[in-house]
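1. Next come a sequence and a model predicted from it.
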Amino acid sequence: MNLALPIWRSPIRNLVTLFAACILAILHQYLFYGHIPGISVPIFVLFFYGFMLMFAGDRLIPYTKFNALLSLVIVMLSFSYVLFDQFFFHLLNFFVLPILIAIHLTMWMGYQTRDWFQKGIIYDTLLHVLPRNFRHFPTAFSCVISSVSEKMADGTKKTVLKIVIGLAISAPLLVLVITLLSSADGLFEAFLGSIPNWLNQITYSEGFFRLTWVFIFTLLFFGYVTGFVKPESQKEQIMKSFSKEVDPDDTEQGSISSVNVPLQSQNERNSKNEEIETRTMLIDPVIAATVLVLINIVYIIFIVLQFSYLFGAWEGALPEGITYADYARKGFAELMLVALLNFTILMTVLLHTAESSPIVRRINHFMTYLLVLSSLIILYSAYSRLHMYEEAYGFTHIRFLVHVFMLFLAVLMIIAGLWIHNKRIPLAKCYIILGLIAYVTVNYAGMDSYIAAKNIERYHLTGALDEHFLTSLSVDAVPILIEFSDEYPQMNDHLKGLYQELAGQERAWPSFNMAEYRAQQAISEHISAQFSVK
């Protein structure tokens, strides 16, 4: 992919890039300073990608299917700020979205050419975000100074230099003179004392904060894009040029010349480095088998004891002395920790165990299968306890997220079990893609709507309702609450208050949120329908 933009070959490339970075920083502060993120997020993401393609497009590498998937994930997460009113995910995506964008750009135009499933991609991303970014901060000032100095005559340059020297010499003299005059004259001292008040008025004004915002983000945007264009420092370039030189004496003595040796691709070098790392961290198979056998014995005993009431708990077959509420609460967190520990053990054994004899290998395979099965049963036990707890005490955000996490962990376990049987399954690729899809899915699942519906369903079965919690849900739950208000008239007071709150908000257009707009329209129609009936 080649955009063939003339700016890439222009001698003032850095200066134009700095100007564009300043424009982007101005847009950034306009969209986000003092505004709740809304439609501003996808708008800025679009302009940021345009900025990166405009000034670092010559670094593009062929687009892969995973890059396309990551692009779709980024677009969907950015539009979640428009389509939904979920504070938790908006706050979480505040960190997740920039990370995914940084990884995506590193894979698309980064200095290294690693595969997306390699661990080194995180390291390369951090290099572009931190050292290669900050390294070019002085470049922003130097390109401005050089562009100004080029237009100056030699005499003007000397004059400016003399003025700078004069300012440097006069600074300590001014401090001494001002100190003496302040001691000699009280009126002059009072005048100097009022200067900090002026500075405070300037410093703490909105304009000062906006200018500071623009200045900082101009440097960040300029340093980031320039870090892709010039990823190597001058020292690294010198060392690289030295390493490429061939010693003629070595060639004459019969040493292998670099010309005759086929060059390895970066991917091959990275894969070999990972192989070396894996070899240095291998676990003895007998040790792994011993650990698996002991752990599985404990799990088998636990599961045998659980089976007496695990599947009969719904019919009241609980252990003696344990109430319904105790069973629903007790041990849930411990079971989740055990499941996570099992997953860690499973991944460690599968990925870092050395080759062994066929007998030991079969034992380890059988034990890992047993560990997967035990983990799934433990997850089911935790799931059943959580489900009972929700029926007794209602549905909340944390319980919804825990449900999702348990299902996700169970799928990871199943994939690991399939990988034991068939090593051709790309485990890392499956986990990364599944993680991205699962995260976007839970963002778009309508968490508050689901929680409202489940709590209302529980109300129909038990007659118990936490009205305070139900009315504290985001506006995503408004359609469910409007429907529920027909049988629960007390909900109309909340809907009227929410409508007044939404109507009274004076939000700028960058904070536009489709969920709030739809909720306001739906409540307005509901209130109008009530008045027409009366």
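-> Happy to help now that I have it. Residues are numbered from 1 along each chain as shown.
2. can we go C-alpha only for contacts and neighbour counts from here?
-> OK.
3. State the distance from the residue nearest the centre of the chain to residue 443.
-> For the chain, residue 96 is the residue whose C-alpha lies nearest the centre (CA atoms, centre = their mean; 1.6 Å). Here the criterion is CA to CA, to the nearest Å. By it, residue 96 lies 12 Å from residue 443.
4. Got another one to weigh against that:
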Amino acid sequence: MDTVIKKNEWLFMLSCLGLGILAEISFFHARIGVSYLVFLTGFYLVVFVRYKLGFNHRRIGLLIMGCIWLLAASYVLYDNVLFYLLNIVVIPFLVLFHVVLITSPGNLKWGTPAFVVRMAAKIGQGVTYSSQFSGRVFKLVSRNMDESTSQTMKRVLIGLLIGLPLLGIITGLLMSADAVFQEMVLRLPQFIFDFNLEGIFRTVAVLVFTALFFGILQVLRIKTRTPIQEKNDAENGTISCNGVTAVTILILLNAVYALFTAIQFTYFFSDGLQGGYTYAEYARRGFFELIIVTLINWTILICCLKLVREQGAKMKLVLKLMYSLLVTVSGVMLVSAYQRLSMYEAAYGFTMERILAHAFMIFLIVIFAYTLFRVWFERLALLHFYLIAGLVFYTGLNVMHIEQIIVDENLERYERTDKIDIHYLNALSSTGVEGLIELYKVNPDYPELEQMLYNRQQMMEDNSLDHWQSFNFTKREVREQLLGLELEKY
């Protein structure tokens, strides 16, 4: 193995070390807030300096980068527990997708399973590169030692890296399993427990981050061979379906859907509920079934578009008509499900699950509309649009501040009906507390409300917001409003 390490490798490794320290400070000292934007600024500065803006796939790259920054900005602008947790996974995935994409050859097809394999391969190559670099550094450090001593030290270090975490886990489990063993361990000299375990954990985190950043960013330009070929599957003998078989299936399905659609139109153009159902019974009766059937239709449509080989112009036209009818009846089912959920919300209030269900149905309508265009204009790409639409849809959910919509709609419903679920608003994040404050200003005598706000007030006195990493505009504003209320002690 070549032990020579170039100057630019040292400099880039030091840059990644700084990036690893920034990652540890941003994510492991307090709740994530503005720190995510700070980290992304440092990360992309290192990436742009490393590759000197020599990037490909710039249009889609700019779109993905814009979504990444908007998602990270949601940590400082809003306070939503669901998206807080989801974005911990989504943002790193998008960042990896982005940096692999913009450093890949311009003719690479990113809308294929092969690109996901390429991403995984880059992670593996990055880990390998960091391991090899560590081996070269060790050889430089131990170049004045004899071979046996050097190998012994290397094996001891590897053993410590693997053994110490295992020792901590196993000791904790044994202490939980046996009280006598726990008491004996707790009698060990106090200096062992005074040892800075937190410092060790943070150091390990910095080293892991540094190794990942350094390895992956160094191998992005290396050509990757994957077992999945990016050529047309049709040339490699993929599964196909006969046009007559597909038409038979579609006719059977569309016949049932046409009957269902005819019945649904009697609901659309009539007032009130049908068959004596209550709002809850009507909304719940078949809502999820309609969504599942719609998803099944979408799956059937995609499979037919990809697998069916038309035989002749007439068969091709018949298939397109069947596809179009399937899209139309699927749209009717989505509208029916949307109507049911809207009636349920009007009767029982708005929640995160119901708003997300509404948004998902709108997303499906957009997907079906584009698929209908694809039926008649065959040159349109399906997967590319689905991926882009999904990314924009998810980013839009983060930007539109769903919890604020829930609070506003429930307060408006309270003005009409005097009904509101304060326990659900209290279960939301800071935005829900802001809604409770607005309700308190309107009706301070609402049952349990003042006690609920007092309990929240005591929780808000926690100094977690004093950490710069956790700065969040919504939390800051709500905290000021809540602490300004004069509430009776409970």
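-> On my side now, so go ahead. What you see is a predicted model; the values in this text were computed from it and never measured.
5. TM-score them against each other, please.
-> The TM-score (TM-score structural alignment, normalised by the length of structure 2) is 0.82; 452 aligned residues with a CA RMSD of 3.3 Å.
6. What's the residue nearest to the centre of structure 1 aligned with over in structure 2?
-> Here residue 96 of structure 1 is matched to residue 90 in structure 2, going by TM-score structural alignment.
7. wait, what's in contact with that match?
-> Contact analysis of residue 90 of structure 2 by CA atoms under 8 Å, 6 or more residues apart in numbering lists nothing.
8. mind checking which helix or strand it is in?
-> Element membership for residue 90 of structure 2, per DSSP states H and E: helix 81-102.
9. distance from that helix to structure 1 after superposition?
-> Helix 81-102 of structure 2, aligned to structure 1 and superposed, deviates on average by 0.7 Å (mean CA distance after the TM-score superposition for structure 1).
10. Counting neighbours, which bits of the helix or strand following that helix end up buried?
-> Counting by DSSP H and E, the next helix or strand C-terminal to helix 81-102 of structure 2 is helix 113-141. Neighbour-count burial for helix 113-141 of structure 2, counted by 16 or more other CA atoms under 10 Å, picks out 114-116, 118-119, 121-123, 125-130, 132-133, 135-136, 139.
11. tilt between helix 113-141 of structure 2 and helix 81-102?
-> 80 degrees (axes from the mean of the first three to the mean of the last three CA atoms, to 10 degrees).
12. Show me what helix 113-141 of structure 2 packs onto, helices and strands only.
-> helix 81-102, helix 197-219 (3 or more CA pairs under 8 Å, 6 or more residues apart in numbering; DSSP states H and E).
13. Check which residues of the shortest one are buried.
-> Right, the one you point to is helix 81-102 of structure 2. Across helix 81-102 of structure 2, burial judged by 16+ other CA under 10 Å covers 83-84, 87, 91, 94-102.
14. distance between that helix and the chain's centre?
-> Here the centre of helix 81-102 of structure 2 is set off from its chain's centre by 6 Å, with CA atoms, centre = their mean, to the nearest Å.
15. And the longest helix along structure 1 against structure 2, how far off on average?
-> The helix spanning the most residues in structure 1, taking DSSP state H as the definition, is helix 358-393. Once the two are superposed, helix 358-393 of structure 1 sits an average of 1.2 Å from its aligned residues in structure 2 (mean CA distance after the TM-score superposition for structure 1).
16. quick one: buried residues of that helix?
-> Applying a neighbour-count criterion of 16+ other CA under 10 Å, one finds 361, 363-391, 393 buried in helix 358-393 of structure 1.
17. just so I have it, where are all the strands in the stretch 301-450 of structure 2?
-> For the stretch 301-450 of structure 2, strands defined by DSSP state E, counting those that start in this stretch occupy the ranges 308-309.
18. contacting residues for residue 457 of structure 2?
-> Applying CA under 8 Å, 6+ apart to residue 457 of structure 2 gives the contacts 482, 483.
19. Return the distance of whichever helix or strand it is part of from the chain's centre.
-> Residue 457 of structure 2 is located in helix 449-460, with elements delineated by DSSP H and E. Chain-centre distance of helix 449-460 of structure 2: 32 Å, with CA atoms, centre = their mean.
20. how far apart are the following helix or strand past that helix and its match in structure 1?
-> Once the chain leaves helix 449-460 of structure 2, the next helix or strand it forms, by DSSP H and E, is helix 473-483. By mean CA distance after the TM-score superposition for structure 1, the fitted helix 473-483 of structure 2 averages 2.4 Å away from its aligned residues in structure 1.
21. just to revisit the earlier point, would CSV of the helices and strands packed on helix 113-141 of structure 2 with distance to residue 7 of structure 2 be doable?
-> Converted to CSV, these look like this (distance: least, CA to CA, whole Å):
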stretch, distance to residue 7 of structure 2
helix 81-102, 24
helix 197-219, 14
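22. Please name whichever of those is nearest to residue 402 of structure 2.
-> helix 81-102 (10.1 Å; CA to CA).
23. what's the angle between the closest one and helix 197-219?
-> If you take the same axes, to 10 degrees, helix 81-102 of structure 2 sits at 40 degrees to helix 197-219.
24. so what corresponds to residue 502 of structure 1 in structure 2?
-> Per TM-score structural alignment, the equivalent position to residue 502 of structure 1 in structure 2 is residue 460.
25. typed the wrong thing, it's residue 280 of structure 1
-> The equivalent of residue 280 of structure 1 in structure 2 is residue 238 (alignment by TM-score structural alignment).
26. and the gap between that match and residue 298 of structure 2?
-> Shown here: residue 238 of structure 2 relative to residue 298 of structure 2, a distance of 21 Å by CA to CA.
27. Then residue 483 of structure 2?
-> In terms of CA to CA, residue 483 of structure 2 sits 51 Å off from residue 298 of structure 2.
28. quick one, which of the two is more surrounded?
-> residue 298 (19 against 16; other CA atoms under 10 Å).
29. helix, strand or coil for the more buried one?
-> What DSSP: H, G, I helix; E, B strand; the rest coil gives for residue 298 of structure 2 is helix.
30. Grab the nearest non-local neighbour of the equivalent of it over in structure 1.
-> Aligned by TM-score structural alignment, residue 298 of structure 2 pairs with residue 343 of structure 1. Of all residues not flanking residue 343 of structure 1 in the chain, residue 413 sits nearest, at 7.1 Å (CA to CA, 6 or more residues apart in numbering).
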